[in-house]
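Q: What follows is a predicted protein model with its sequence.
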Amino acid sequence: MCGIVTAIATNNVVPVLLEGLRKLEYRGYDSAGLAVLSGELTRLRSAGRVAELAVLADQAGLSANIGIAHTRWATHGVPSERNAHPHISAGLAVVHNGIIENFESIKLSLQARGYVFESETDTEAIAHLIHSKLATTPDLFDAVRLATNELMGAYAIGVLSEADPFRAIVARRGSPLLLGIGEDGMYAASDTAALLQVTRKVVYLEDGDLAELRRDSYRVMLPDGSPVEREVHISSLSADAVELGQYRHYMQKEIFEQPQALGNTLEMIAGGGSISPLHFGARAPEVFDGVRRVLVLACGTSYHAGLVARYWLESVAGIPCTVEIASEYRYRKSVPEADTLVVVISQSGETADTLAALKHASALGMTRTLAVCNVPESAIVREAALRFITRAGPEIGVASTKAFTTQLAALALLTLSLAKINGRLSETDEADYLSALRHLPVAIQKVLELEPQIEAWAQRFASKEHALFLGRGRHWPIAMEGALKLKEISYIHAEAYAAGELKHGPLALVDKDMPVIAVAPADELLEKLKSNLQEVRARGGELYVFADAGSEIPESEGVHILHMPEHYGMLSPVLHVIALQLLSYHAALVKGTDVDKPRNLAKSVTVE
């Protein structure tokens, strides 16, 4: 959510700032802007895409050795040029990600001192607050430090000042920010992808850190002003990993990267590997010992992964599992139990609600925590006792695809590890599960080969305004994920139900204009699902059924069947969701929506 790029170098940084913003577009935004120092402070802003900002910069002939840039996702104030960042206070410019919870009291105090506000944002209060500190603390670094000590909420900020043109100041709490160490300068950004153009050497700032950037040096300090060393990492990402390549959209690219992503995630069991708690870290045997229940905390797509895992954990490992929406969990009184394994799931590892829920669970005494995440140095990974890095690679499209399926792979390994610890996994079963996991990339590739048939389906119902998704058992969450994908990127209103719930209300919506998409694996609930599908046909509803081989659901008028390549038992949800991802993608293409950057949404949700 939002993106920051800061640069100070020996060469012109404007192209670096703009390219960095382009690489951060996936995070979601509705306006963009930049400010540079070249004798005086120059600011450009656009209530639109980064491409529009680049045109303005080109028309202005902008060139400078130091600058800050930002993409904004509106929180305080409507999307507009007036509310776009950077915000200025008498020659001082600020960009900011996050939400300042006490900005209204800060604003009132500053207005009483004569400061005039031109926007509706909380960020402008930061700019004026820092400027006010300069009256008694002439050093810019100290002024930023004192100002951030008064801020409540989440922030990552970049600061420039006309009066101090040879350095930039950055700070973070709650929102991600990292430094880039280049040969020609120093940089900061919300995401490594923005800096791959200039360096792979990065420093991940911790909560509360402030950093001063000069052309040939940097220093990091704590909120009390004391210096601190942070480790320099060499990013494993390559510039090619975040390029579109042969694909039309990042979402399409990431759907088709899933065989490789699953192979990478499951590398530890390739060949002669076996199921082991050590997949989750050296302390895992100690943490897993005595676990009597599992609590999964997640949001959005990751929440759906947790719902699938609940079926696995209870049926295979014999462990009770509760799955909660992270944004709701910490706002109700719950009953903590020390023998609970708390599993938090997040693609970015910076999801504000999930991070807060993890901290809340730990504060309640539930310290057996595991993070399933795609970003090794993220806040959630650092906070948890154990971690499993999914190795999906960078996911640029806002609608999650390969992050979801690699989360499912991680949760399947967790299920089998706990089952083995509990004596519920025989050698024969372990061998069968390992074989199925190793075969997943091949099975996924076969599903991807169904794309032409799925595309034809998308053409048929993309003109509809509503859709209903049905599933049963462990495929009900997959129906939920399919509905989420369709509404995210095609803007077709879609809902998902456990198929047995049809007659308890949703059946009233079914008619010839309400397509019904059903997930129909050849499992123990298939006959029940067939009865539910008959209920739809009896009301004139048109069915689109993703059926396993052997499901024996005949195609007829109003009943369209797509046969999946093979039945995959416990791991069947992984295959079925890929078909639903393709369906949503092609429906969005027909409707002409912005597939990778759907309206009103952000990739990394770093505010509550």
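A: Sure thing, it's come through.
Q: C-alpha only now, for contacts and for neighbours.
A: OK.
Q: Against S551, how distant is K446?
A: 18 Å (C-alpha to C-alpha, to the nearest Å).
Q: And for Y331?
A: In this view, Y331 and S551 are 43 Å apart by C-alpha to C-alpha.
Q: Compare neighbour counts for those two and give me the winner.
A: S551 (18 against 10; other C-alpha atoms under 10 Å).
Q: Isn't that one up against E524?
A: No - under the criterion of C-alpha atoms under 8 Å, S551 makes no contact with E524, lying 10.8 Å away.
Q: which ones are touching L53?
A: L53 makes contacts with A32, G33, L44, R45, S46, as judged by C-alpha atoms under 8 Å, 6 or more residues apart in numbering.
Q: now, which of those residues sits nearest A412?
A: A412 has its nearest neighbour among the contacts of L53 in A32, at 40.9 Å by C-alpha to C-alpha.
Q: and the gap between the closest one and I8?
A: From A32 over to I8 (counting by C-alpha to C-alpha), the distance is 19 Å.
Q: adding another structure so you can compare the two:
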Amino acid sequence: MNPTLRSITEQFPYWRGAAVPAALHGTEPHVLLGCGTSYYIAQSVAAALNVAGVPALAVPGSEWLTHPDAYTPAGTRPHVIAFSRSGESTETVQAARASQERGQRVTALTCEAGSSLTTHADTVLYMPTHPEEGIVMTSSASLMLLTGLRLAGLSYGDENIRAAEALLEHAQTAFPDVIAGRTHFVFLGAGELYGIAQEGALKLQEMSLTYTQAYHPMEYRHGPVSLVDERTVIVLLSHPGSVEAEATLVGELRSKGARVIGFGVPGDLTLDVQGTAMQRAVTVLPALQMLGECVAQAKGLDTTAPRWLTKVVTIA
């Protein structure tokens, strides 16, 4: 078992020890920052905060650093929540510092205590991650998502963690057959699950050097569906608020030649997922990480050394 696989399959004890911050309340606006995986996690958390009645917007760290006026009206002083595994991603660190200089309160979610990001934060939420995690974000992504969603009121206990473990075990054995011969992967997720769909697409792309796409489920009909054929796998993360419409979409996509991996909705591979959209977001993430590993293995690629990538993106 390579280190990537270990960091995926052995992440659950770290979940059990993750921070449980108090849920946010009130009408104060929140801007959630991140880069890459951290940005997609921030998207899911922002959606969950909005559902909980707490105004929130996810913005890439580089955008908040250089174009903050494009995302909040002039004079707005939001609470900034910065997500970064290493706490050293240049754009996120600089954006946090600039936020403080503008008089904005900053909270850091990071897996590295004492990192640069923590020196530009008023509050730090620290989550130690799997020691063998390498370039690809696995356990750390799940931990930041779990902790971030708790800010939106997520309830996620040991029963939920056991369900995520069982889902991962099932998925690991079932994925090879459904992905065989397929080269085009599309991830679909609505609401709180859209950021997770984007993260699933990113994981598979960077781990297996495979072309991927991510969309809101119903939006996929509007143009992108033209690429669907017998080489396509659709990964649909079903939202409990739109199951019927998504089940209809599955039928349409299968009729065009796609194989469908349905998380919480019937497909060529059906994976049972229960709970709220927030709970599902956490539960499915390790299985999506495993999908990237399975596709990489099918292509003979080493996920401990993905092409052109480094563990921390820093800019001189």
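A: Structure received. Not measured: the values here are computed from a predicted model.
Q: And the TM-score between these chains?
A: Remark: TM-score between the superposed chains equals 0.91 [TM-score structural alignment, normalised by the length of the second structure]; 313 aligned residues with a C-alpha RMSD of 2.2 Å.
Q: Comparing A32 and I8 of the first structure, which shows the higher neighbour count?
A: Neighbour count, other C-alpha under 10 Å: between A32 of the first structure and I8, A32 has more, with 33 against 28.
Q: Just give me the match in the second structure for that one.
A: In the second structure, no residue is matched to A32 of the first structure (TM-score structural alignment).
Q: Could you pull out the buried residues of the helix or strand harbouring A32 of the first structure?
A: When secondary structure is defined by DSSP states H and E, A32 of the first structure falls within strand 31-38. Using 16 or more other C-alpha atoms under 10 Å as the test for burial, strand 31-38 of the first structure gives S31, A32, G33, L34, A35, V36, L37.
Q: For W312 of the first structure, state which of these is nearest.
A: For the buried residues of strand 31-38 of the first structure, the nearest to W312 of the first structure is S31 (42.9 Å; C-alpha to C-alpha).
Q: do you know how far that closest one is from I169 of the first structure?
A: From S31 of the first structure to I169 of the first structure the distance is 23 Å (C-alpha to C-alpha).
Q: T123 of the first structure contacts V95, doesn't it?
A: Yes - T123 of the first structure lies in contact with V95 (C-alpha under 8 Å); the separation is 7.3 Å.
Q: quick one, which of the two is more surrounded?
A: Between T123 of the first structure and V95, counted using other C-alpha under 10 Å, the more crowded position is V95 (32 against 27).
Q: ok, the more buried one - contacts?
A: By C-alpha under 8 Å, 6+ apart, V95 of the first structure lies in contact with I4, I68, A69, H70, H85, P86, H87, T123, I157, G158, V159.
Q: Looking at neighbours, which among these is most surrounded?
A: Per-residue neighbour counts (other C-alpha under 10 Å) across the contacts of V95 of the first structure peak at H70, which has 34 neighbours.
Q: what span of the second structure lines up against stretch 3-14 of the first structure?
A: Counting by TM-score structural alignment, stretch 3-14 of the first structure pairs with no residue of the second structure.
Q: Any idea how far apart the tips of that stretch sit?
A: With C-alpha to C-alpha as the measure, stretch 3-14 of the first structure spans 16 Å from end to end.
Q: what does stretch 22-38 of the first structure give?
A: End-to-end distance for stretch 22-38 of the first structure, by C-alpha to C-alpha: 23 Å.
Q: Equivalent analysis for stretch 487-503 of the first structure, please.
A: One end of stretch 487-503 of the first structure to the other measures 24 Å (C-alpha to C-alpha).
Q: what does stretch 169-189 of the second structure give?
A: Using C-alpha to C-alpha, one end of stretch 169-189 of the second structure lies 22 Å from the other.
Q: Alright, I will stop here.
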